[in-house]
Every structure is written in C-alpha cells, then in structure tokens.
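1. Got a predicted structure here, sequence first:
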Amino acid sequence: MKARKRLVRRVLGAAATTALAWLVVAQGLLGGSASTTSTAAAVHAVADETPGYAVEGFDYPQADKILAEQGITLKRGDGHIVLAECGSQTGLLEIMARASSDLICFRVTGNSGYLTLEIPSVYAIRGNDYAAQVDMTTADEEQSYDIAKNTWTPVGESADEQGREFMLVEIRTSK
C-alpha cells in the first residue's frame, strides 16, 4: 500500500512538473509577461516537491513490533528467511535460546536466503532441508557454525569450551 501511494505521488509530481514546464514554454512563445526568474523558481519548487525514488533497504517488516512482543531483534534480510509460528508447518528452522522459554522458528523459502538479527543466549539450532550457516558473537569473539540438516546442532555456549553465552547475529541458507 505504501509503495502504491509513493508511486501515485511520484506520477502526480512528474505530471505537475511537466504541465508547469509546458506552461512556461507556451507563455514564452506567446510573449507572456512573467519573468523568467520567477518561472524558473516555480519549476524548481515543483521539482523539489517530487518524491524521490524508492530504494529497497531490506529492513525486516514490523521489526519494532516483534522486538516489543517477543524480544527478538530482526534487522535485515532478503525475505527468504522469515519468522514463523512454531508448529505451524513442517520444515522450520528452530532455535533454542536461554532468553526465550519458547522455541523461535523461521520459515525458509527460495534457493538461498539471509537474515541479520539479534537473539541472545542461543545454544541449539535444529536445521531443516536447507544447508544453513549461522554467525554468533560473544563479547570478544565471533563463531560460525554449519547447522546439520533436520537435526539439532549445539551452538554458542553448548559448543563453547568456556560455556560463554553467544548472540545469534546472522542466518544464511541455501538449497
């Protein structure tokens, strides 16, 4: 809906700019009395009001609401890894985190996907039919893990010799 509104504003802005330009040309051809300085200023003012081009930022939709409700920070992705209700379907990527009493699940689609996020204290991830890799951080170290397909993989504190808590910061998948 937002994209449609931006498109309508862009089209209307372009139409107004074109109409004003034709008016300037017609007035000049007919010997109108308006000064070229004020006409140029009017064209410039209308052009400045035209909305810019839409650029996809890949920010996760409704991230603020998800953070408030579930305590999960979802940042950016390509749309092929999305938060899902656990148990809603088979083949979900499942995450166990000390900070959450429930599983956190993601649906994976397409041939490949990525998602940057922040889930603290992750200690196990159950893979699905995709090859998956995750990046995790602790205060002074980064770790990457390959997630086994369709089975639980220990990550973070359960795979760390010192038992340090790690934050999940990125998920990458491929077929």
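-> Nice, I can see it.

2. hey, let's count contacts and neighbours off CA atoms from now on
-> OK.

3. Straight-line length of stretch 43-63, end to end?
-> 40 Å (C-alpha to C-alpha, to the nearest Å).

4. Can you mark which positions in it are buried?
-> Neighbour-count burial for stretch 43-63, counted by 16 or more other C-alpha atoms under 10 Å, picks out 43, 47, 50, 51, 60, 63.

5. So what's the residue count around the closest residue to residue 143 other than its chain neighbours?
-> Among residues not flanking residue 143 along the chain, residue 136 sits closest, at 5.2 Å (C-alpha to C-alpha, 6 or more residues apart in numbering). If you count neighbours by other C-alpha atoms under 10 Å, residue 136 ends up with 23.

6. wouldn't residue 136 be in contact with residue 169 here?
-> Yes - judged on C-alpha atoms under 8 Å, residue 136 makes contact with residue 169 at a distance of 5.4 Å.

7. follow-up on the earlier one: SS state for the residue nearest to residue 143?
-> Under DSSP: H, G, I helix; E, B strand; the rest coil, residue 136 falls in the strand class.

8. so how far is residue 148 from it?
-> 16 Å.

9. re earlier: for the residue nearest to residue 143, give me its contacts.
-> Contacts for residue 136 (C-alpha atoms under 8 Å, 6 or more residues apart in numbering) come out as 142, 143, 144, 156, 166, 167, 168, 169, 170.

10. OK, contacts around the last one?
-> Put plainly, it is residue 170. 114, 115, 116, 117, 118, 134, 135, 136.

11. got another, please set it beside the one above:
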Amino acid sequence: MRAKRAFSAVCALMTAAFVVTAADALGADAPAVSVDAGQSSLVEDYQHPNKEGAAAVGLTLKNGNGKIFWVDCVAGADQVTVESDSITTPNHVACFKVVGIDGYLALEIPSTYFVKAGSIKLTATLTGRANGQDVKRDYSIKPGQLTPVGEPVYPDEGPAALVELRSVA
C-alpha cells in the first residue's frame, strides 16, 4: 500500500515538474495552471483511516505510523485482540493488524482488561486513576499471549483506558 502511495506521489511530482518546465519553455504566454481544490494533499497527516467506523464500535483511533491498524476480527488470523467493556462488537473485542516492528498507534479504548499479541511483541500503555491521581502503566505483551491489563491487575485503580500500542523487537 505504501509503495502504491509512493508511486502515486512520484507520478504527481513528475507531472508538476513537467508542467512547470513546459510553462518556462513557453515563456510569459503560458496558460495558468490551477490545482484542483478537491485534490488531497501528498503530505502524510498520520491520522488513522476509518476513524468513524471505529468510533461506531467504541474505539477512538487517533494517529500512528501505519504499522498498526484496526481490522475486522478473523478467527485464526495473526492479529492483536483487545477486550474492553466499551467495545460494542460481539464479545467486546477489537482487532488490529501489525505489519512490523516499531509500529505505533495512539488510540483510546476505555475499560480495557485484556490484550493479546499476534506474532509480534507489543507494549500496551493504559491510563487509570488511583487515589485521585492519574496513573500510566506499560504492559509487555508477549507474542500469542493473552495478558490481563488495567483493572484485573490493579483492582484499586478501577477501569483503565488503552491509549497506545507499540510493536517492539
């Protein structure tokens, strides 16, 4: 997918360079060239695609580097699964695909209680409250392992929100 985007970006830049070169060759009589206002920018904004669809099932997807992204859950697939009372899918599960190490996704899933990694190790960051103070905890999620996080581990802190996933070596 990134290769296709990169190819499209290169083609757009080459077209723009050709137009500028052609205009220079024609001199001052060259017609003005305008850019379509509806055309999307070539600048990456790191916003997660399909944020609206995710919000409909209780996930807030913020931004990332494209190596971790929300997907439909498929039995037996190499996916990260997150279990939360706030997710409105069957079994309260959301799934994510990880496509390499150094992946990053900022998100918010309140009341998260389990995270299971696919074939790549993860760090999951959750936030909660204890004694009136904000608490931030990182959990190491081993490949293929269902790991309790948040309230099951620290019941005095109450429900915790998953705020970040990172794939690590």
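-> In hand now; what should we look at? Owing to the predicted nature of the structure, the values given are computational and were not obtained by experimental measurement.

12. picking that back up, among the contacts of residue 136 of structure 1, which ones are buried?
-> Buried residues within the contacts of residue 136 of structure 1, counting neighbours by 16+ other C-alpha under 10 Å: 156, 166, 167, 168, 169, 170.

13. Counting only strands, which of those make the cut?
-> Using DSSP state E, the subset of these located in strands is 167, 168, 169, 170.

14. counterpart of the second one in structure 2?
-> It stands for residue 168 of structure 1. Residue 168 of structure 1 maps onto residue 162 in structure 2, with residues paired by TM-score structural alignment.

15. Distance check, that match against residue 94 of structure 2.
-> 12 Å.

16. pretty sure residue 44 of structure 1 belongs to a strand, no?
-> No - residue state for residue 44 of structure 1 (three-state DSSP) corresponds to helix; a strand is not indicated.

17. Buried residues of whichever helix in structure 2 runs longest, list them for me.
-> When structure 2 is parsed with DSSP state H, its longest helix is helix 2-26. Neighbour-count burial for helix 2-26 of structure 2, with 16+ other C-alpha under 10 Å as criterion, is recorded at residue 23.

18. Packing partners of it?
-> On a contact count with 3 or more C-alpha pairs under 8 Å, 6 or more residues apart in numbering; DSSP states H and E, helix 2-26 of structure 2 meets no helix or strand.

19. what's the following helix or strand after that helix?
-> Following helix 2-26 of structure 2 in sequence order, the next helix or strand is helix 51-55 (DSSP states H and E).

20. if I look at the residue nearest to residue 143 of structure 1, how far off is residue 160 of structure 1?
-> For residue 136 of structure 1 relative to residue 160 of structure 1 (C-alpha to C-alpha), the value is 11 Å.

21. most centrally placed residue in structure 1?
-> In structure 1, the residue lying closest to the centroid (C-alpha atoms, centre = their mean) is residue 59, at 2.1 Å.

22. residue contacts, the aligned partner of that one in structure 2?
-> Alignment note (TM-score structural alignment): residue 59 of structure 1 maps to residue 47 of structure 2. By C-alpha under 8 Å, 6+ apart, the contact set of residue 47 of structure 2 is 62, 63, 64.

23. average distance between whatever helix or strand the first one lives in and structure 1?
-> Spelled out, that is residue 62 of structure 2. In the assignment (DSSP H and E), residue 62 of structure 2 maps to strand 60-64. Superposed on structure 1, strand 60-64 of structure 2 shows a mean distance of 1.7 Å to its aligned residues (mean C-alpha distance after the TM-score superposition for structure 1).

24. Closest to residue 1 of structure 1 out of the contacts of residue 136 of structure 1?
-> residue 170 (29.2 Å; C-alpha to C-alpha).

25. For that closest one, which non-adjacent residue is spatially closest?
-> residue 116 (4.4 Å).

26. Show me what that neighbour lines up with in structure 2.
-> So, by TM-score structural alignment, residue 116 of structure 1 is matched to residue 106.

27. Please apply the same query to residue 145 of structure 1.
-> Using TM-score structural alignment, residue 145 of structure 1 pairs with residue 139 in structure 2.

28. In this structure its match contacts residue 150, no?
-> No - Residue 139 of structure 2 is not in contact with residue 150 according to C-alpha under 8 Å; the separation is 9.2 Å.

29. Report whether residue 138 of structure 2 is found in a strand, as I expect.
-> Yes - secondary structure assignment places residue 138 of structure 2 in a strand (three-state DSSP).

30. Can you name the residues that contact the closest residue to it other than its chain neighbours?
-> Excluding its sequence neighbours, the residue lying closest to residue 138 of structure 2 (C-alpha to C-alpha, 6+ apart) is residue 125, at 4.4 Å. Applying C-alpha under 8 Å, 6+ apart, one finds that residue 125 of structure 2 lies in contact with 136, 137, 138, 139, 162, 163, 164, 165.
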